[in-house]
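# Build me a model:
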Amino acid sequence: MTVTLITGANKGIGFETARQLSALGHIVYVGARDAERGEKAAATLGARFVQLDVTRDESVAEALATIGAAEGRLDVLVNNAGILANEAPTGPAALRAFDVNAVGMVRVTEAALPLLRKSANPTVVTVSSSMGSFWAVTNPERPEFGIPLALYAASKAAATMLTIQYAKSQPGIKFNALEPGTTATDMTAAFGIGRPVQESAAVVVRLATLGADGPTGTLRDENGELPF
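Okay, the predicted model is just below:
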């Protein structure tokens, strides 16, 4: 069975991705900072809970050690945890945005690499955003052009670049970044926009279930590869 870890999986796209992958037969670990919410989500899904705060090295190390002891490997990592960071740009706000959206991805990926290398088909999916695409935010025909989310966009650009660099340095593991589509979640509630979470999670699932010959080192949405 495929062993999968999803960060930030107690709600939103992460939760629905966990539900869909569980339905496909994956052993899913719901990673969540809040133990009560994470355990409740895992119980609802029939998945397994692991406490994981992507901003704390020791929490990440303990979570991956737990999975390693129980499973001996990790086949799929979904770096889903993220924050909108829609406040005015300040030093502390920038540190928070990058710590979760980019540095957190590094923490989890680095801790997961030894277990991923034990998989026959290791795959890493980072839920990024086309807001982090220079092509999209400078294109007047794209909706990203008119959305002023400086810290979110910059931190997601970093997450996408990190994904591409990991694909280069770890050729035996598939790394892809993803624009899941504007989704109705807690993050977009203030804007009153977004499609059902099931549709966006299906895009994540598609990348999380790639065959051994699947793409790597790309930024993608449901229609294929996006310019970066």
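# from here on, contacts and neighbour counts on C-alpha atoms
OK.
# Next, the contact list for residue 78, please.
4-7, 124-127, 208 (CA atoms under 8 Å, 6 or more residues apart in numbering).
# A strand includes it, no?
Yes: counting by DSSP: H, G, I helix; E, B strand; the rest coil, residue 78 falls inside a strand.
# Helix or strand: which one has residue 10?
Assessed by DSSP states H and E, residue 10 sits outside every helix and strand.
# just checking, it touches residue 31?
Yes: here residue 10 lies in contact with residue 31, judged by CA atoms under 8 Å, at a distance of 7.4 Å.
# shared neighbours of those two, anything?
With CA under 8 Å, 6+ apart as the test, residue 10 and residue 31 both reach residue 38.
# So for the two, which residue has more residues nearby?
residue 31 (32 against 27; other CA atoms under 10 Å).
# How about the more buried one: what's its closest non-neighbour residue?
residue 7 (4.5 Å; CA to CA, 6 or more residues apart in numbering).
# ok, that neighbour touching residue 76?
No: look at residue 7 against residue 76 with CA under 8 Å: they stay out of range, at 11.3 Å.
# Next, the second sequence, to be compared with the first:
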Amino acid sequence: MKTALITGANKSIGFEAARQLLQHGYHVYLGSRDLQNGQQAADLLKAEGLAEVEPIQLDVTDSASIAAAREALGHKTSSLDVLINNAGILGSTSQPALTSSLGMIKEVFETNVFGVIAVTQAFIDLLRQSPAPRIVNVTSGLGSLTLHNDPSWKYYPVKGAAYQPSKAALNAYTIMLAYELRDTPFKVNAVDPGYTATDFNHHSGPGSVADAAARLVKAALLGPEGPTSQFFSDDNAPEKGISPW
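Predicted coordinates:
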């Protein structure tokens, strides 16, 4: 049975991605910063008849938590087929470039960038044991530098000094990671789930959690001929599904 680890999966898009991968026959390790919340989420999925799910305590900003999660997973499986780096934070609602606190910006980068790097590096050995490993980095359309410099873009005024740059940095890391793994079976992609109604944005987005999660799962299920080092975004590039970086 194929296996998947999803960070920040106890609710919202991560939780729905877990549900959809379970429906595809995966065994899912449901990463949650709070283990009790993770257990409650796993119990909800089991109540739906989706039994192949286990919660795992994983705080992507805590090196000890990441190391413990890696050790725990190593006792459960010898390989990992999918890693979805989903955990992310927004930071303060207002993020002006000239007045945002450095502390807030660092906090956003700790989760959205450094957390992804730390988790990926910790679990890469298990991923290498898979015949077809997939890494999905959950980004945002707001991470596109090209679009942010285009006054005709519908989200052009939506600027911020922390969240948007953190996702641009995550996109850059995705490219570097995909390049390093270019001659292997890995597929490494950044996926924008779209402007989705979640707790993250006070349910202001028009998209559904099911559709958002399906975008992540689609990248997780790519076949051997599928693309790598891409920025998938149906919201920003509905015709081709690929966003400019």
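# Next, the TM-score between them, please.
The TM-score (TM-score structural alignment, normalised by the length of the first structure) is 0.96; 227 aligned residues with a CA RMSD of 1.2 Å.
# ok, which pair from the contacts of residue 78 of the first structure is furthest apart?
Across the contacts of residue 78 of the first structure, no pair lies farther apart than 4 and 127, at 14.8 Å, counting by CA to CA.
# which position in the second structure aligns with residue 70 of the first structure?
Under the alignment by TM-score structural alignment, residue 70 of the first structure pairs with residue 76 in the second structure.
# That match and residue 9 of the second structure, how far apart?
Between residue 76 of the second structure and residue 9 of the second structure the computed distance is 19 Å (CA to CA, to the nearest Å).
# more crowded one of these two?
Taking residue 76 of the second structure and residue 9 together and counting by other CA under 10 Å, residue 9 has the greater number of neighbours (31 against 9).
# what's the neighbour count on the closest residue in space to that one that isn't next to it in sequence?
Nearest residue to residue 9 of the second structure in three dimensions, chain neighbours excluded: residue 15, at 4.5 Å (CA to CA, 6+ apart). When neighbours are defined as other CA under 10 Å, residue 15 of the second structure has 25 of them.
# right, and residue 194 of the first structure touches residue 184 too?
Yes: if you go by CA under 8 Å, residue 194 of the first structure and residue 184 touch, sitting 4.0 Å apart.
# out of these two, which sits in the busier spot?
Neighbour count, other CA under 10 Å: between residue 194 of the first structure and residue 184, residue 184 has more, with 20 against 15.
# and the gap between the counterpart of residue 87 of the second structure in the first structure and residue 32 of the first structure?
With TM-score structural alignment as the criterion, the equivalent of residue 87 of the second structure in the first structure is residue 81. According to CA to CA, residue 81 of the first structure and residue 32 of the first structure sit 8 Å apart.
# Residue 112 of the first structure too?
16 Å.
# Which stretch of the second structure lines up against the longest helix along the first structure?
Longest helix of the first structure, by residue count under DSSP state H: helix 150-169. Helix 150-169 of the first structure corresponds to residues 161-180 in the second structure, going by TM-score structural alignment.
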